[in-house]
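1. 3D, please:
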Amino acid sequence: MFDHLSLQCDDLDASRRFYEAVLAPVGVSVAMDFGDVLGWSGNDGVPKFWLGKQTTGGTQREIHVAFTAPDRATVETVHQAGLDLGAEVLHEPKEWPEYHPGYYAVFLRDPDGNNVEVVTHA
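-> The predicted model follows:
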């Protein structure tokens, strides 16, 4: 639905460590590194998720972003990666039938306070 998404980070190095660990299980990694801006992509190699240093100032507001996982085992792997990083777990992996049957997700807090979800619809 979206072409790309970009987030500004207070600590780009901490955010990079978080997203490298959490997104590796779903096949997302840094495809472009401009030093103060990182472009992340899946298997197609086209960056669609961007992280950059905070440049506009002000207070960050929580953003919710969800990444697709192929199966429940991958959601569990992401959960463990978050735990290993010491990330806040907003919601443990579970099925959310109020969304639809088979909606299985984990919700983590990134270093900037954003709500990061990894979900499978299988």
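
2. rest of the way, CA atoms for contacts and neighbours
-> Will do.

3. output the longest helix belonging to this structure.
-> Longest helix in the chain by number of residues, with DSSP state H as the criterion: helix 72-85.

4. what lies in contact with that one?
-> If you take CA atoms under 8 Å, 6 or more residues apart in numbering as the criterion, helix 72-85 is touched by 18, 21-23, 25-26, 69, 88-89, 92-93, 104-106, 108, 118-120, 122.

5. now the strands for this protein?
-> For the chain, the strands defined by DSSP state E cover 5-9, 29-33, 37-41, 49-53, 64-68, 89-95, 104-109, 115-120.

6. what about Trp96, how many residues nearby?
-> By other CA atoms under 10 Å, the residues close to Trp96 number 12.

7. look up how far Pro111 lies from Glu88.
-> 9 Å (CA to CA, to the nearest Å).

8. more neighbours: the two, which one.
-> Legend: neighbour count by other CA under 10 Å for Glu88 and Pro111, higher for Pro111 (20 against 15).

9. which residues touch that one?
-> Applying CA under 8 Å, 6+ apart to Pro111 gives the contacts 11, 14-15, 18, 87.

10. what about 6 Å?
-> Counting by CA atoms under 6 Å, 6 or more residues apart in numbering, Pro111 touches Ser15.

11. next up, for comparison:
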Amino acid sequence: MISHVFIGIQDFDKSYAFYAALMSELGLVLKFKDADKPWAGWMSAEQPRPLFVIGKPYDGEPAQHGNGQMVALLAASRAIVQHVYQAALANGGTCEGPPGLRPHYHPNYYGAYFRDPDGNKLCVCCHHAE
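-> Below is the predicted model of the structure:
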């Protein structure tokens, strides 16, 4: 259903360090990185799509985060949710909701919410029972 997600960023080096830490915890692999463009993209080791891409906006204007917009990344376990959340905060992210059960979504929904250094809101979640 989704080919790729593109997140606009301001400072490529800072954002790359932030996202590389998260993608490593999620087990995603770097497909490309071009600091001259600048952009980078990650994917599953098993499939070429979807891609998760960060970069400066194509139109050359500053990247802006949107109110009500969020990208949720899928984790294979609750422990990975916790590791990704910790990596986000250790690399310049800010908390929007610590790891925990969110039973109002469904009984096994375990998620954490944070913003990247540019203010983009992200979630990492697991839908499996412990």
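
12. now the TM-score, please.
-> Aligned and superposed, the two chains score 0.89 in TM-score terms (TM-score structural alignment, normalised by the length of the first structure); 122 aligned residues with a CA RMSD of 1.7 Å.

13. circling back to that earlier point, hey, which of the strands of the first structure is tucked in deepest?
-> By mean neighbour count, with neighbours taken as mean count of other CA atoms under 10 Å, strand 104-109 ranks first of the strands of the first structure at a mean of 24.

14. which bit of the second structure covers it?
-> Alignment of strand 104-109 of the first structure against the second structure: residues 110-115, by TM-score structural alignment.

15. longest helix in the second structure, please.
-> helix 12-26.

16. and that helix, how far from the first structure on average?
-> Helix 12-26 of the second structure differs from its equivalent in the first structure by a mean of 1.1 Å after superposition (mean CA distance after the TM-score superposition for the first structure).

17. angle of that helix against strand 51-55?
-> 160 degrees (axes from the mean of the first three to the mean of the last three CA atoms, to 10 degrees).

18. which one in the second structure is furthest away from the centre?
-> Pro107 (23.4 Å; CA atoms, centre = their mean).

19. so what's Phe6 of the second structure closest to, chain neighbours aside?
-> Val53 (4.6 Å; CA to CA, 6 or more residues apart in numbering).

20. counterpart of the one you found in the first structure?
-> That one, Val53 of the second structure, aligns with Trp50 by TM-score structural alignment.

21. distance of that match relative to Pro97 of the first structure?
-> Distance from Trp50 of the first structure to Pro97 of the first structure, counting by CA to CA: 31 Å.

22. now do Leu90 of the first structure
-> 18 Å.

23. swap in Gly57 of the first structure?
-> Gly57 of the first structure is 39 Å from Pro97 of the first structure, by CA to CA.

24. likewise for Glu20 of the first structure?
-> 29 Å.

25. more neighbours: which of those two?
-> Counted by other CA under 10 Å, Glu20 of the first structure and Pro97 do not tie: Glu20 has more neighbours, with 17 against 10.

26. who's in contact with the more buried one?
-> Neighbours of Glu20 of the first structure in contact, by CA under 6 Å, 6+ apart: none.
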